[in-house]
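Trainee: The amino acid sequence is not available; the structure is as follows:
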């Protein structure tokens, strides 16, 4: 009886392997990476990084697509090229929208673990009705253009 259950479990994991991996990745993202990154970085820093980080996701997809094409190059026929391009486009769009947040948070985590020097600045948070203003050295705010360019 237990041998039959082992066969069913193996068949289940083979059939739903990619779904299980995707669920594990989403759980990792929501319960580990997002809270960890939000504790390390200011929300404005995260937004600024995410505006320019699409390049990294596209680069990773390009590498994966190149590996897939290289591995399957012997079995590709000329008539299958349009179907392969369509498949790569669908895979790329799914990869971008499905894993972009994971790539961003993973890169921010790697950045926090590989930093060389740490600069500590003391600031005071003044709560306004609509936003927070960070004051540095009792003279410049972070939002002040003159103060943000000083080092």
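Mentor: Nice, thanks for sending it over. Given the structure is predicted, the values throughout are model-derived calculations rather than measurements.
Trainee: C-alpha only now, for contacts and for neighbours.
Mentor: Noted.
Trainee: Now stretch 85-101: buried residues?
Mentor: Going by neighbour count (16 or more other C-alpha atoms under 10 Å), the buried part of stretch 85-101 is 88, 92, 95-96, 99-101.
Trainee: Stretch 132-147 now?
Mentor: 133-136, 140-141.
Trainee: Stretch 106-114 now?
Mentor: 106-109.
Trainee: Now do the helices in the protein.
Mentor: 2-15, 17-28, 34-40, 43-52, 54-71, 81-113, 145-148 (DSSP state H).
Trainee: got a list of contacts for the third one?
Mentor: Residues from elsewhere that reach helix 34-40, judged by C-alpha atoms under 8 Å, 6 or more residues apart in numbering: 105, 108-109, 112.
Trainee: buried set for that helix?
Mentor: 34, 37.
Trainee: gap between that helix and the chain center?
Mentor: On the basis of C-alpha atoms, centre = their mean, to the nearest Å, helix 34-40 sits 13 Å off its chain's mean C-alpha point.
Trainee: got another, please set it beside the one above:
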């Protein structure tokens, strides 16, 4: 067998198609979804969603397992169980980040309600401290979150958050999607 015949066997059509699909999924995740998610969600909301997203991922894994078992026409119960377990494991772990980001993108596309939170600005310029106190554990301390809120406010023609003085009240408008995750628009 010549070298070119060996190469042709290694690069068969199904493997090549699978490779293209995986590269496209990687590009979608890296260049489209990640920047989009970072542009609209606060880190604390992302972390909160990731903590309970296993429910949605489990449903997706079960659906994938059912579809795969139907596609391969598994007739024996042992085959069905093994296909379901492998499919669920693969969906949950191999594509967890991508699936979470697709769910967050879906959340953004399905606006359910508007939420307006009022925060008190804590601005101590001498100590270089700036954060927003919403009371009841609803404070925003993260610099990235504050900068994202400020960027969204400026885009709407509103006053910059950094122009507020200590003790001033500022309203921040969030939207909530189908998965009950707040986002900035």
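Mentor: Ah, there it is. Remember, predicted model here, so these are calculated numbers, not experimental data.
Trainee: of the buried residues of stretch 85-101 of the first structure, closest to residue 43 of the first structure?
Mentor: Distances from residue 43 of the first structure to the buried residues of stretch 85-101 of the first structure, taken as C-alpha to C-alpha, are shortest for residue 101 (14.4 Å).
Trainee: Which position in the second structure pairs with the closest one?
Mentor: The equivalent of residue 101 of the first structure in the second structure is residue 97 (alignment by TM-score structural alignment).
Trainee: Could you do residue 47 of the first structure as well?
Mentor: Match for residue 47 of the first structure (TM-score structural alignment): residue 47.
Trainee: Can you report how many residues lie near its match?
Mentor: The local packing of residue 47 of the second structure (other C-alpha atoms under 10 Å) involves 11 other residues.
Trainee: Can you give me the distance of the residue nearest the centre of the first structure to residue 54 of the first structure?
Mentor: Most central in the first structure under C-alpha atoms, centre = their mean is residue 103, positioned 2.0 Å from the mean C-alpha point. Remark: distance between residue 103 of the first structure and residue 54 of the first structure (C-alpha to C-alpha, to the nearest Å) = 9 Å.
Trainee: Check residue 45 of the first structure too.
Mentor: Separation of residue 45 of the first structure from residue 54 of the first structure (C-alpha to C-alpha): 15 Å.
Trainee: Which one's more surrounded, those two?
Mentor: Using other C-alpha under 10 Å as the criterion, residue 45 of the first structure and residue 54 rank with residue 54 on top: 15 against 11.
Trainee: so the more buried one touches residue 99, yeah?
Mentor: No - taking C-alpha atoms under 8 Å as the definition, residue 54 of the first structure is not a contact partner of residue 99, at 10.7 Å.
Trainee: Tabulate the helices of the first structure (TSV), appending distance to residue 129 of the first structure.
Mentor: As requested, the helices of the first structure are exported to TSV (distance: least, C-alpha to C-alpha, whole Å):
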stretch	distance to residue 129 of the first structure
helix 2-15	52
helix 17-28	35
helix 34-40	22
helix 43-52	18
helix 54-71	33
helix 81-113	30
helix 145-148	22
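Trainee: Out of those helices, flag the one nearest residue 120 of the first structure.
Mentor: Across the helices of the first structure, closest to residue 120 of the first structure is helix 34-40 (C-alpha to C-alpha), at 13.1 Å.
Trainee: The closest one vs the second structure - mean distance after superposition?
Mentor: Compared with the second structure after fitting, helix 34-40 of the first structure deviates on average by 0.9 Å (mean C-alpha distance after the TM-score superposition for the first structure).
Trainee: And stretch 139-155 of the second structure, how far out from the chain middle?
Mentor: Distance, centroid of stretch 139-155 of the second structure to centroid of chain: 18 Å (C-alpha atoms, centre = their mean).
Trainee: Just the buried residues of it, please?
Mentor: In stretch 139-155 of the second structure, counting by 16+ other C-alpha under 10 Å, buried: 140, 145-146, 148-153.
Trainee: ditto for stretch 13-33 of the first structure
Mentor: 26, 29, 33.
Trainee: got a list of what the equivalent of the first one over in the second structure touches?
Mentor: Right, the one you point to is residue 26 of the first structure. Residue 26 of the first structure maps onto residue 26 in the second structure, with residues paired by TM-score structural alignment. Going by C-alpha under 8 Å, 6+ apart, residue 26 of the second structure touches no other residue.
Trainee: measure residue 26 of the second structure to residue 19 of the second structure for me?
Mentor: Using C-alpha to C-alpha, we find residue 26 of the second structure at a distance of 11 Å from residue 19 of the second structure.
Trainee: Residue 56 is in contact with residue 96 of the first structure, correct?
Mentor: No - if you go by C-alpha under 8 Å, residue 96 of the first structure and residue 56 don't touch, sitting 10.2 Å apart.
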